[in-house]
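Colleague: Give the three-dimensional model of this entry:
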Amino acid sequence: MDELGISSRPLLIMGRGWAVYAGPLEPGRPHRHQATQLAWCGDGTLLLEGAWGALEAPGHAIQAGVSHRLVASQPVRMVFEDPTLQAAAYSTSPAPAVAAMTEEQAAHLEQQLSRWLQGPQLPTAHSPSHPAVPRWQSVLHWLEAALDGPLRASDAAQAVGLSPSRFMHWFAEMSGLSFRAYVRWLRLQRAVRVLADGSTLTDAAHLAGFADSAHLTRTFVATFGVRPAPLRAARIVCDDRSKPPLTVQGWSLTGVA
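Modeller: All right, here's what the predicted structure looks like:
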């Protein structure tokens, strides 16, 4: 048992637009994904590799879309947050692509996550008030309902009453991602949720809209640096809440890149 009271069996909690992972870190490849990420070790340091070189620190904050590789010999904690949860609250000052945590910051995150895991309540998070949020929620509901089949931007545009060209511009503004990249991100989330139900990789691939298990595996490796198969040994918990236990926003970190 470690500080969080988690056994050697990995724990993965999948929320709506966020995820928490605690457990061993499988050696992986450089990868990039469509989520902002906090990663730290309960004890010791975590090595972060990327275009900036190698950075060793108690923990790191990594912005969406940044290619990186994490290396650690001890269990890690990772919090992934879909950047669209902050869509109406983007700062005019862009955050650094990669930032290092101090020991105090990593310890504070450890305490926050431990408290969250021991109780049902999530901390209060920012509630966007942007006038476009209702439309954004509409398109997210439409995407989730149509995720098991082919998805076209023109159909999504029609569903929310926008022209295809206006929709693509609006979608990029709201999500910070292209329509295709965001759909791929949603498909991966759906696949993990299906795996949590005990389904095979093949079933997860088909239910998430991938051509086959090989297509799912290739996409998963490119996004997370590791294969999805080991997740079947993890304890996976699905959570319908849309507020993550921790957020990248509000952290004063030392920028590296």
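Colleague: only C-alpha atoms for contact and neighbour calcs from this point on.
Modeller: OK.
Colleague: Give me the neighbour count for residue 126.
Modeller: As a burial measure, residue 126 scores 13 neighbours (other C-alpha atoms under 10 Å).
Colleague: what do you get for the one 5 residues further on?
Modeller: In terms of burial, residue 131 registers 9 neighbours under the definition other C-alpha under 10 Å.
Colleague: mind listing the helices for this structure?
Modeller: Ranges of helices within the chain are 103-118, 133-146, 153-159, 164-175, 179-196, 201-207, 213-224, based on DSSP state H.
Colleague: could you redo those as JSON lines and give each row distance to residue 70 and mean neighbour count?
Modeller: Formatted as JSON lines, the helices of the chain follow (distance: least, C-alpha to C-alpha, whole Å; neighbours: other C-alpha atoms under 10 Å):
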{"stretch": "helix 103-118", "distance to residue 70": "16", "mean neighbour count": "16"}
{"stretch": "helix 133-146", "distance to residue 70": "30", "mean neighbour count": "14"}
{"stretch": "helix 153-159", "distance to residue 70": "34", "mean neighbour count": "16"}
{"stretch": "helix 164-175", "distance to residue 70": "25", "mean neighbour count": "16"}
{"stretch": "helix 179-196", "distance to residue 70": "20", "mean neighbour count": "20"}
{"stretch": "helix 201-207", "distance to residue 70": "25", "mean neighbour count": "20"}
{"stretch": "helix 213-224", "distance to residue 70": "10", "mean neighbour count": "18"}
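Colleague: One more, please, to line up against the first structure:
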Amino acid sequence: MPTHTSKLADTRLWFGELGIDVGFAFFIGQTGDNQSHAHWAHQCIVRLDQPLSLFNAGVRFQDDAIFVPAGVEHRLIAPRHLSLFFDPTSRLAKALCDHLNKPLSVQTLPQKIADFFRAALTQANSSQDLHQHCLSYFKHHRMASTSDPRLAIILQRIHQEIGAENTKRSELAQQIALSDSRFSHWFHEQTGMPLRSYRKWLRLILAFKSILNGSSAIDAAHLAGFSDQAHFSRTFMAMFGVSPHSLLPNLTLKNGSAKN
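Modeller: This is a model prediction of the structure:
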């Protein structure tokens, strides 16, 4: 339920477990200090302990389960909770949005979906397990809307180039017989974000996984194609509302999470 407010003091540290799969991730734990931020993933936040609070555009939402669309600025204060992150280009994300009245707005997550996420968490031993539970659930209830078949072609090429030199936008446009300007509009229509933002998000996730698997921040930044560690840190802060050195030391990869 939304209420207007200003700020809520919070001095707790981040800690918890993280699982990452292709186009999907989850976090189980507690939030610490964080600034208003916007990441390029749909987020479902489910209470596991005390009530959670989310701040968006001067409004405070307090609920047991909240949906935050990709690209929407917010700040989260939550005791132990489950956050699930869905790449908006994925079939799973599209199926999830089919179950929401206004998938472009912050809103209460339907009770039956929140209950499913809690139950699935007790049955999953890894991010892959939880991902498969989600796929099975949404496939059973409703099939996702059909995407433009050209999108899969473009996304495959983009994913293959993470951390390497990127194909120019004009070349991607030519691959599916669109002009440069039309391609920009088309990609935004299909994914909800600009091409540059999506590529930056994928690089950030690659660096994130690399650090959790033991790489130094500077090595991870270079692996993911950031110009330097400072560039990586600025991007990380903008998308997660906290610096890498404040968040990552207290996170552990859940057993069975993707290592590549």
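Colleague: Kindly provide the TM-score of these chains.
Modeller: For these two chains in superposition, a TM-score of 0.77 is obtained (TM-score structural alignment, normalised by the length of the first structure); 231 aligned residues with a C-alpha RMSD of 2.9 Å.
Colleague: ok, back up a step: export the helices of the first structure as JSON lines, with columns for distance to residue 39 of the first structure.
Modeller: What follows is the helices of the first structure, written out as JSON lines (distance: least, C-alpha to C-alpha, whole Å):
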{"stretch": "helix 103-118", "distance to residue 39 of the first structure": "9"}
{"stretch": "helix 133-146", "distance to residue 39 of the first structure": "27"}
{"stretch": "helix 153-159", "distance to residue 39 of the first structure": "33"}
{"stretch": "helix 164-175", "distance to residue 39 of the first structure": "22"}
{"stretch": "helix 179-196", "distance to residue 39 of the first structure": "19"}
{"stretch": "helix 201-207", "distance to residue 39 of the first structure": "27"}
{"stretch": "helix 213-224", "distance to residue 39 of the first structure": "13"}
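Colleague: Which among these is found nearest to residue 27 of the first structure?
Modeller: Nearest of the helices of the first structure to residue 27 of the first structure, taken as C-alpha to C-alpha: helix 213-224 at 10.9 Å.
Colleague: corresponding residues in the second structure for the closest one?
Modeller: Mapped onto the second structure using TM-score structural alignment, helix 213-224 of the first structure spans residues 229-240.
Colleague: once aligned to the first structure, how far is that stretch on average?
Modeller: Mean deviation of stretch 229-240 of the second structure relative to the first structure after superposition (mean C-alpha distance after the TM-score superposition for the first structure): 0.9 Å.
Colleague: can you list contacts of that stretch?
Modeller: Stretch 229-240 of the second structure is contacted from outside by 34-35, 37-40, 204, 217-218, 221-222, 226, 242-244, using C-alpha atoms under 8 Å, 6 or more residues apart in numbering.
Colleague: Tell me the one among those nearest to residue 145 of the second structure.
Modeller: For the contacts of stretch 229-240 of the second structure, the residue nearest residue 145 of the second structure by C-alpha to C-alpha is residue 40; the value is 20.0 Å.
Colleague: how close does the closest one sit to residue 137 of the second structure?
Modeller: Distance, residue 40 of the second structure to residue 137 of the second structure, by C-alpha to C-alpha, to the nearest Å: 23 Å.
Colleague: Looking at those two, which one has more neighbours?
Modeller: Using other C-alpha under 10 Å, the more surrounded residue of residue 40 of the second structure and residue 137 is residue 40, with 22 against 18.
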